[in-house]
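J.: just the structure for this:
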Amino acid sequence: MNKRIMGNTKKSVTEIGLGTWQLGTRWGDEFNPVEAQKILEAAEENGINMIDTADIYNDGNSEKAIGKFIKGKEDKFYIVTKCGRALNPHTDEMYTPEAMEKFVDGSIKRMGVEKLDMILLHCPPTSVYRKDEIFTAMDKMKKSGKITSYGVSIEKVEEGLAAMEYGISGIEVIYNMFRLKPEEELFKSAKKNDIGIICRVPLASGLLTGKYNINTVFGKDDHRSYNRNGEAFDKGETFSGVNYEKGLKAVEELKKLFGTDDIAPYALRWILMNDAVTTVIPGASRSSQLVENIRAAQMNPLTDEQMKGVRDIYDRYIREDVHKLW
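T.: Alright, predicted model coming up:
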């Protein structure tokens, strides 16, 4: 698989990675370590070396499963983890140097590694991206050898721009056919400052697979049921903040544009068309999903007509609702 450079770390990572929010489980179900192992094995067999996780994913079980899997072959993989969301309350005041070091130590212990490849602040309150002492703490842990590099996971473009004032190496951001704003100022600044871009929620919570319709039922413990309007956390995390019914109409237009109902590989390939992007991290609840995602890296580039068509559909159906929010 093709690889790209993770900004100023100079590390090569696969352009299709593995997101592990739902590793070894479906939304709302219990963690399945056997299925998690199968997914990680499939990732390795298909040449993926980029894995994204977080301390809170499956109550730490994602980190533990990854650590167990990479033991003895750590150099083959590039692991990005995240911290901060476990703070309760999740407020600016809770983000302290002491808390950050505790999070780093916890991730190191769960994964059984000597140091972390990269750790990101996990979508903290906006004010934290300008909090000098937090980034100073990250610099100190980098110098002490606990982490190799650090960065931020963001909800809003302005947060990523603020964090660029510090020594970050990566920014994780929602970027997909229904979320175009990052490619404006954020991506240009990232390229200028040699900062890697990790694209999350690439399929808009499955909306961009083309598999859902107005009658699709999601489980009661699935965020696609209970967070459509941001009831539990930022609504941009669910369907990228797009109104579900309006999103379905846009998806039908995308199916016509690409001449297929299976638009997931096109959605992923579209992201990779932007050279500011380092890697895209679709999730997989089973190994077969991962194999499907990899198809995008093997596809021909999209045509100018297709690229223009995506933007036109965004402008007609999506822009008004989401562009100004994130």
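
J.: contacts, neighbours, all on C-alpha from now
T.: Will do.

J.: which strands and helices lie in contact with the helix or strand hosting residue 51?
T.: Using DSSP states H and E, residue 51 maps to strand 50-52. Judged by 3 or more C-alpha pairs under 8 Å, 6 or more residues apart in numbering; DSSP states H and E, strand 50-52 is in contact with strand 18-19, strand 78-83.

J.: indicate which one of these is closest to residue 322.
T.: Of all the helices and strands packed on strand 50-52, it is strand 18-19 that lies closest to residue 322, at 23.3 Å by C-alpha to C-alpha.

J.: ok, and what's touching the next helix or strand after that closest one?
T.: Per DSSP H and E, the first helix or strand lying C-terminal to strand 18-19 is helix 33-45. For helix 33-45, contacts defined as C-alpha atoms under 8 Å, 6 or more residues apart in numbering pick out 18, 23-25, 49, 65-66, 69, 284-287, 290-291.

J.: here is a second sequence; please produce its structure as well for comparison:
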Amino acid sequence: MEYRQLGKTGFKISEVSLGTWQLGSKWGDPFDENDAQNTLAAAYDAGVNFFDTADIYQDGLSERALATFIKDKRDKVFVSTKVGRKLDPHVASGYTPANITKFVEESLRNLDVDALDNVLLHCPPTAVYYTPEVFFTLDQLKKAGKIKNYGVSVERVEEAMKALDYDISAVEIIYNMFRLRPADRFFKMAQEQNVGIIARVPLASGLLSGKYTLDTAFGKADHRNFNRHGEAFDQGETFSGVDYATGVRAANELKERLRAGDHLAQMALRYILMADAVSTVIPGASKPEQISRNVAAADVPAFTPEQMAIVRDVYDKYIKDPVQYRW
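T.: This is a model prediction of the structure:
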């Protein structure tokens, strides 16, 4: 495992880390504490020292599972949590100083720490980025010692750019073979301000595993079944906003032209790490055995210029219109 600086936090984090949306469960399945602890242990043993979570993941169970796991490792790991999606409705006016403070204090209790390593606003509405009081509240919480760093998880590149107006330490953004736009301008801007980049949805909800077909069926509670067109939350989250059938065709072409065989997922993760601006990529895992497949990406050879060109060509052919112009 290699380690990269997470912006101005001063912390070096594993370049392949762990996103805990699925921790201890598959999409839609009940939470299993033993699976969660075993998965966290497998990640840590593989060199992972960065864990991404959120207060709404498994209704707080993800944060609490992490609390149990990091109890004797707090000086060895870095935990980033997200807040804001508890709001119902999830609207900009809900991002008040009182609500933000409440969410931070709840995460402090869930994670059983005195100060949160990093807090990200959880894909807030665009208007929040134009509400300085929200970020000034985070500044005050930092001064009070309740958080050490803060940033944003975003849906759109423009939101990430606007967030750079504030004293953020990190931006979590969708970046993968099907979502190339962040690298066009934003990555350079973030580097210039020493802001770390956490690459989320790295496999486009599994499309970039290369294992799905047009006949693949997803469970009733799986967002890949009910949110393909943004029925429940932003359409850009599920399959990175790519039409499913188009994504299957694009993934098959990538697998063939890159000669990926059964390793397209690892190659997709390695592609993300080709960007120096990226601090870490956060694939998820619901079982310990999935960890080894994820971290194997760190050992995949660097892409050649020819391979990089193949990714761009497939993107331009299948994905660019309309994804490039929406997110």
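
J.: please state their TM-score.
T.: Aligned and superposed, the two chains score 0.99 in TM-score terms (TM-score structural alignment, normalised by the length of structure 1); 326 aligned residues with a C-alpha RMSD of 0.7 Å.

J.: just so I know, which of the helices and strands packed on strand 50-52 of structure 1 lies nearest residue 310 of structure 1?
T.: Minimum separation from residue 310 of structure 1 across those (C-alpha to C-alpha) falls at strand 18-19, 24.2 Å.

J.: how far apart are the closest one and its match in structure 2?
T.: Strand 18-19 of structure 1, aligned to structure 2 and superposed, deviates on average by 0.2 Å (mean C-alpha distance after the TM-score superposition for structure 1).

J.: which other helices and strands does that strand contact?
T.: Packing contacts for strand 18-19 of structure 1, counted by 3+ C-alpha pairs under 8 Å, 6+ apart, involve strand 50-52.

J.: do a quick rundown of the strands in the stretch 101-250 of structure 2.
T.: Ranges of strands in the stretch 101-250 of structure 2, per DSSP state E, counting those that start in this stretch, are 118-122, 150-153, 170-174, 196-200.

J.: taking the centroid of structure 1, which residue is nearest it?
T.: The residue lying closest to the centre of structure 1 (C-alpha atoms, centre = their mean) is residue 200, at 2.5 Å.

J.: contacts only, for that residue.
T.: Residue 200 of structure 1 neighbours (C-alpha under 8 Å, 6+ apart): 19, 172-175, 280-282.

J.: may I ask which two of these are separated the most?
T.: So, these by C-alpha to C-alpha: farthest apart are 19 and 175, at 14.0 Å.

J.: mind listing the helices for the stretch 51-200 of structure 1?
T.: Using DSSP state H, counting those that start in this stretch, the helices of the stretch 51-200 of structure 1 run over 61-70, 97-111, 132-144, 157-163, 185-192.

J.: mean neighbour count added to those, as a markdown table?
T.: Formatted as a markdown table, the helices of the stretch 51-200 of structure 1 follow (neighbours: other C-alpha atoms under 10 Å):
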| stretch | mean neighbour count |
| --- | --- |
| helix 61-70 | 21 |
| helix 97-111 | 18 |
| helix 132-144 | 17 |
| helix 157-163 | 20 |
| helix 185-192 | 17 |
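
J.: who wins for proximity to residue 317 of structure 1 among the ones you listed?
T.: Closest among the helices of the stretch 51-200 of structure 1, once you apply C-alpha to C-alpha, is helix 157-163, at 21.0 Å.

J.: please enumerate residues in contact with that closest one?
T.: With C-alpha under 8 Å, 6+ apart, helix 157-163 of structure 1 has contacts from 126, 129-130, 151-154, 171, 181-182, 186, 189, 326.

J.: and what of stretch 100-114 of structure 1?
T.: 55, 60, 63-68, 71, 81, 83-84, 115-116, 119, 134, 137-138, 141, 146-147.

J.: repeat that for stretch 263-273 of structure 2.
T.: Stretch 263-273 of structure 2 is touched from outside by 15, 175-177, 199, 202-203, 208-210, 254-255, 260, 278, 280-281, 293-294, 296-298, 300-303, with contacts defined as C-alpha under 8 Å, 6+ apart.

J.: same question for stretch 127-143 of structure 1.
T.: Identification of contacts with stretch 127-143 of structure 1 by C-alpha under 8 Å, 6+ apart yields 92, 95-97, 100-101, 147-150, 159-160, 162-163, 166-167.

J.: try 6 Å this time
T.: Residues outside stretch 127-143 of structure 1 that contact it (C-alpha atoms under 6 Å, 6 or more residues apart in numbering): 92, 97, 147-148, 163.

J.: from the residues you listed, which is closest to residue 224 of structure 1?
T.: residue 92 (27.4 Å).

J.: show the contacting residues for that closest one.
T.: residue 128.

J.: just give me the match in structure 2 for it.
T.: Under the alignment by TM-score structural alignment, residue 92 of structure 1 pairs with residue 92 in structure 2.

J.: quick one: its match from residue 124 of structure 2, how far?
T.: Between residue 92 of structure 2 and residue 124 of structure 2 the computed distance is 7 Å (C-alpha to C-alpha, to the nearest Å).

J.: thinking again about what came up before, okay if I get the contacts of residue 200 of structure 1 as JSON lines plus neighbour count?
T.: Output for those, formatted as JSON lines (neighbours: other C-alpha under 10 Å):
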{"residue": "19", "neighbour count": "23"}
{"residue": "172", "neighbour count": "26"}
{"residue": "173", "neighbour count": "24"}
{"residue": "174", "neighbour count": "26"}
{"residue": "175", "neighbour count": "23"}
{"residue": "280", "neighbour count": "29"}
{"residue": "281", "neighbour count": "24"}
{"residue": "282", "neighbour count": "25"}
